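> Make a model of this:
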Amino acid sequence: MESGLTAAVRTALAGVRDPQTGLDVVASGWLQGLVVRDGLVQFALEVPRERARALEPVRAAAEAAAAAVPGVLSATCVLTAHRAAPAPEAPRAVRPAPGQGKMLLPEVGAIVAVASGKGGVGKSTTAVNLAVALAGQGLKVGLLDADIYGPSLPQMLGTREKPRAVGQRIQPLVRWGLKAMSIGFLVEQDTAMIWRGPMVMGALEQMMGQVDWGPLDIMIVDMPPGTGDAQLTMSQRVPLRGAVIVSTPQDVALIDARRGVRMFEKVNVPVLGLIENMSYFCCPNCNHRSDIFGHGGARTEAGRLEVEFLGELPLKLEIRELADAGTPIVLARPETEEATTYRRIAARIWEKASAPPVGAGPSILQD
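Purely as a prediction, here's the structure:
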């Protein structure tokens, strides 16, 4: 059974008609994939291919109608075409599909992706501490959680506050001296995001294009693990200044880190360096050091890949406890060696990211 907001959106869409047939977009069967989650609305209109170009005004009207429903923060409508239409050379959409179109976040000076080839390597903890360290340098910093399926930013920033909407713009949350946005701020904590690739890409575009970020010196993007839709969307829709790869020292993680480096190289995003996380284990009782995942693997891999090794961080109970409590170690324990390491790495990232890009060219994945 549909929720009240979903039913209201469907009713609003039933008021948008095809001027040629007089049928509304619901009755015509064009409405596909309607998803309404905590104020975010996404759907597609599947139309005859030969009419796709002429139906752009209908798409725009449907998007506007959904956005005008009380309780809706933002709406995205994508125009697609029936596969069986007789003109295979006709365009599938007259509006850029997710992952295409003009660049977003024009007011951000430098956008840096913090990525990993696989999950469980401490990438989100690293991203949050780096962002807080950059804000501590007096920079205007944004932090975007690009992991739609497993957002962790609300936990690590210690807030479940819902963003406000001013007009058609979502206001980012302000925490620890930085602006932040995550799908986790818009949905309930135990909500499973069962979305296909285009929906994920659309949600990312909303968090970049419909959030009132304002002018920023730098934005840190906490990427989901792997090399999928989110990575392609980021590389195609924002001018990434570079990527930082986080890995543990063990061979299985380094294999995936290598794939991450190669992926960013293919889309012409420079890799600013590698970070070895969980480099060694410090016993909280006796401070004994154990290399339980090995040690130095990321440094060696960085040399092999000819990218900079940015530093190593230990597997330490305090880092995990403070991250879970929503108080990053850089902020809560600034005197520790680990906080000092995060600040040093952040300073080096800013040094590289704030330099003018050299030899940037078009992505091979863009048209």
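> contacts and neighbour counts: CA atoms only from here.
OK.
> just so I have it, where are all the helices in the stretch 251-367 of the chain?
With DSSP state H, counting those that start in this stretch as the criterion, the stretch 251-367 of the chain has helices at 251-266, 297-305, 317-324, 329-332, 337-353.
> tell me what the one helix or strand Leu130 maps to is packed against?
Secondary structure assigned from DSSP states H and E places Leu130 in helix 123-136. On a contact count with 3 or more CA pairs under 8 Å, 6 or more residues apart in numbering; DSSP states H and E, helix 123-136 meets strand 108-115, strand 141-145, helix 153-157, strand 178-182, strand 216-222, strand 240-247, helix 329-332, helix 337-353.
> The last one to helix 123-136, inter-axis angle?
Read it as helix 337-353. For helix 337-353 against helix 123-136, the angle by axes from the mean of the first three to the mean of the last three CA atoms, to 10 degrees is 70 degrees.
> Run through who's touching helix 337-353.
110-112, 126, 129-131, 133-134, 241-242, 272, 310-314, 329-331, 333-334 (CA atoms under 8 Å, 6 or more residues apart in numbering).
> Buried residues, that helix. List them.
338-347, 349-350, 352-353 (16 or more other CA atoms under 10 Å).
> Please convert those to a markdown table, extending it with distance to Met103.
Listed next are the buried residues of helix 337-353 as a markdown table, based on distance: CA to CA, whole Å:
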| residue | distance to Met103 |
| --- | --- |
| Glu338 | 36 |
| Ala339 | 34 |
| Thr340 | 35 |
| Thr341 | 33 |
| Tyr342 | 30 |
| Arg343 | 30 |
| Arg344 | 31 |
| Ile345 | 28 |
| Ala346 | 25 |
| Ala347 | 26 |
| Ile349 | 22 |
| Trp350 | 22 |
| Lys352 | 22 |
| Ala353 | 18 |
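> To compare with the earlier structure, here is another sequence to fold:
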Amino acid sequence: MRPSVEAINAALEKVIDPEIRRPITELGMIRNVKINEDGTVIVGVDLTTEGCPLKTKISADVKKEVGAVENVTDVQVELGVMSDEQKKALREKLTGHTEREIPFTKPGCLTKVYAITSGKGGVGKSSITANLAAALAAQGLKVGVLDADIYGFSIPRMLGVDTPAQKVDEMIIPPVAHGVKVISIGMFVPDGTPVIWRGPMLHRALQQFLADVFWGDLDALLLDLPPGTGDVAISIAQLLPNAEIVVVTTPQIAAAEVAERAGSIATQTKQRVVGVVENMSFLENPDGSRTEIFGSGGGQQVSERLGAQLGYQVPLLAQVPLDVNLREGSDQGSPVVLREGPAAKALQQVAEVLAKRTRGLAGKNLGLSPL
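This is a model prediction of the structure:
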């Protein structure tokens, strides 16, 4: 007996696009299905781009799901590429509009946006961002990371991104690593090439990453900001006024004083500071004692002083110890939070705090109207 068309279609609905994370049937990627008398099934699949890096996986998944249907003897996949009209229709289907707009500023958006910042470089801000994103995704949340450190981008390496971003009718499909959608300028410049831009170019790049990237329905978006209070911090405050700030510092008082200035930008941007993460807090020795290589008290100082400035409590969310696994994981694209260890435990606790926070009411449509 020949396999039924209904069974084949049901099987194809189980094939999920790895980047867009929706069934390929829903995305209009199935061009045709042919069922021969001998049970051979030929499936025509139109990819979003000709050089789709995940075409091998999509093809394998089609063969796996269709091959499991009763009476199917063989599965052949014929790959093609979407036409311009198909790409335009796909973009409209995914975003619901054709004009560019930032979805995270819409009144009905429930995405929690966290800007991870620091006063100076070298405090581990990017590794904290990458690990928090992976920890949130491991908790079952839908997470995205925007590498806003245009000059010093490092998020793709730290999260182990090994596929490029794809473009579909002016819409950018971000690659996914460890369950996290990732976008970075590092995906668009050759290795070793510096980015030499002034303020307006930085603003435009951030705007494009927010409006042109298909983020989907995220629970949390993390922004890895460059150190300090320069152009990018100002642009983020303008483009994402609902973003909340997480300040990263080390215990060293000199670093803490600079980190305090990074957090105090909230007094002018009217953003909320969620808390402070103290990184490289101590080195745990084999005998259980601790060596405070960079001193102590910096994180608590930033917490207290920001609280006094802003008029509300700014908690010290965690003290992350020095851990060689954290450094190795960042270099290898394998976040330490996905393993066991003191640093992993501290970062997982921060992720739990961020996951439980609710989005503020600023900009939300409350469904009320004047009488």
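> picking that back up, now the buried members of the contacts of helix 337-353 of the first structure.
If we count by 16+ other CA under 10 Å, the contacts of helix 337-353 of the first structure have these buried: 110-112, 126, 129-131, 133-134, 241-242, 272, 310-314, 329-330, 333.
> Tell me who's in contact with the closest residue to Met207 of the first structure other than its chain neighbours.
Nearest non-adjacent residue to Met207 of the first structure, counting by CA to CA, 6 or more residues apart in numbering: Met181, 7.0 Å away. For Met181 of the first structure, the contact set (CA under 8 Å, 6+ apart) comprises Leu143, Leu144, Asp145, Pro172, Leu173, Met207.
> what's the closest of the residues you listed to Met193 of the first structure?
Nearest to Met193 of the first structure among these is Asp145, at 14.3 Å by CA to CA.
> Gly294 of the first structure versus the residue lying closest to Val47 of the first structure once chain neighbours are set aside, what's the distance?
Distance criterion CA to CA, 6+ apart; nearest residue to Val47 of the first structure, sequence neighbours excluded, is Ala81 at 4.8 Å. Applying CA to CA, to the nearest Å, the value for Ala81 of the first structure to Gly294 of the first structure is 52 Å.
> For these two, indicate the residue with more neighbours.
Ala81 (21 against 15; other CA atoms under 10 Å).
> In this model Glu46 seems to touch that one, though I could be wrong.
Yes: at 5.1 Å, Ala81 of the first structure counts as touching Glu46 under the criterion of CA atoms under 8 Å.
> that older thread, for Ala12 of the first structure, which of the helices and strands packed on helix 123-136 of the first structure is the nearest?
Once these are compared by CA to CA, strand 178-182 is nearest, at 27.4 Å.
> what's the angle between that closest one and strand 216-222?
Going by the same axes, to 10 degrees, strand 178-182 of the first structure makes 40 degrees with strand 216-222.
> In the second structure, what stretch matches strand 178-182 of the first structure?
Using TM-score structural alignment, strand 178-182 of the first structure lines up with residues 180-184 of the second structure.
> so how far does the matching stretch sit from its counterpart in the first structure?
Stretch 180-184 of the second structure, aligned to the first structure and superposed, deviates on average by 0.8 Å (mean CA distance after the TM-score superposition for the first structure).
> For Glu85 of the second structure, see how far away Asn32 of the second structure is.
To Glu85 of the second structure, Asn32 of the second structure is 17 Å away according to CA to CA.
> Can you report how many residues neighbour Lys123 of the first structure?
25.
> counterpart of it in the second structure?
Under TM-score structural alignment, Lys123 of the first structure pairs with Lys125 in the second structure.
> Wait, that match touches Asp224, no?
Yes: with contact defined as CA under 8 Å, Lys125 of the second structure counts as touching Asp224 (7.4 Å).
> shared neighbours of those two, anything?
Counting by CA under 8 Å, 6+ apart, the residues touching both Lys125 of the second structure and Asp224 are Ile116, Thr117.
> Ile35 of the second structure: how many residues sit nearby?
17.
> Would you point out which residue in the first structure pairs with it in the alignment?
In the first structure, Ile35 of the second structure lands on no residue (TM-score structural alignment).
> Which residue, neighbours along the chain excluded, lies closest to Ile35 of the second structure?
Val41 (4.7 Å).
> just Ser281 of the second structure next, same as before
With CA to CA, 6+ apart, the residue lying closest to Ser281 of the second structure is Pro321, at 4.9 Å.
> aligned partner of that neighbour in the first structure?
By TM-score structural alignment, Pro321 of the second structure lines up with Pro314.
> For its match, give me its contacts.
By CA under 8 Å, 6+ apart, the contact list for Pro314 of the first structure reads Asn277, Met278, Ser279, Tyr280, Phe281, Cys282, Glu338.
> how does it look with 10 Å?
Counting by CA atoms under 10 Å, 6 or more residues apart in numbering, Pro314 of the first structure touches 248, 276-282, 289-291, 337-338.
> What distance do you get for it to Phe281 of the first structure?
Per CA to CA, Pro314 of the first structure is found 6 Å from Phe281 of the first structure.
> joint contacts of these two?
With CA under 10 Å, 6+ apart, Pro314 of the first structure and Phe281 have common neighbours Arg289, Ser290, Asp291.
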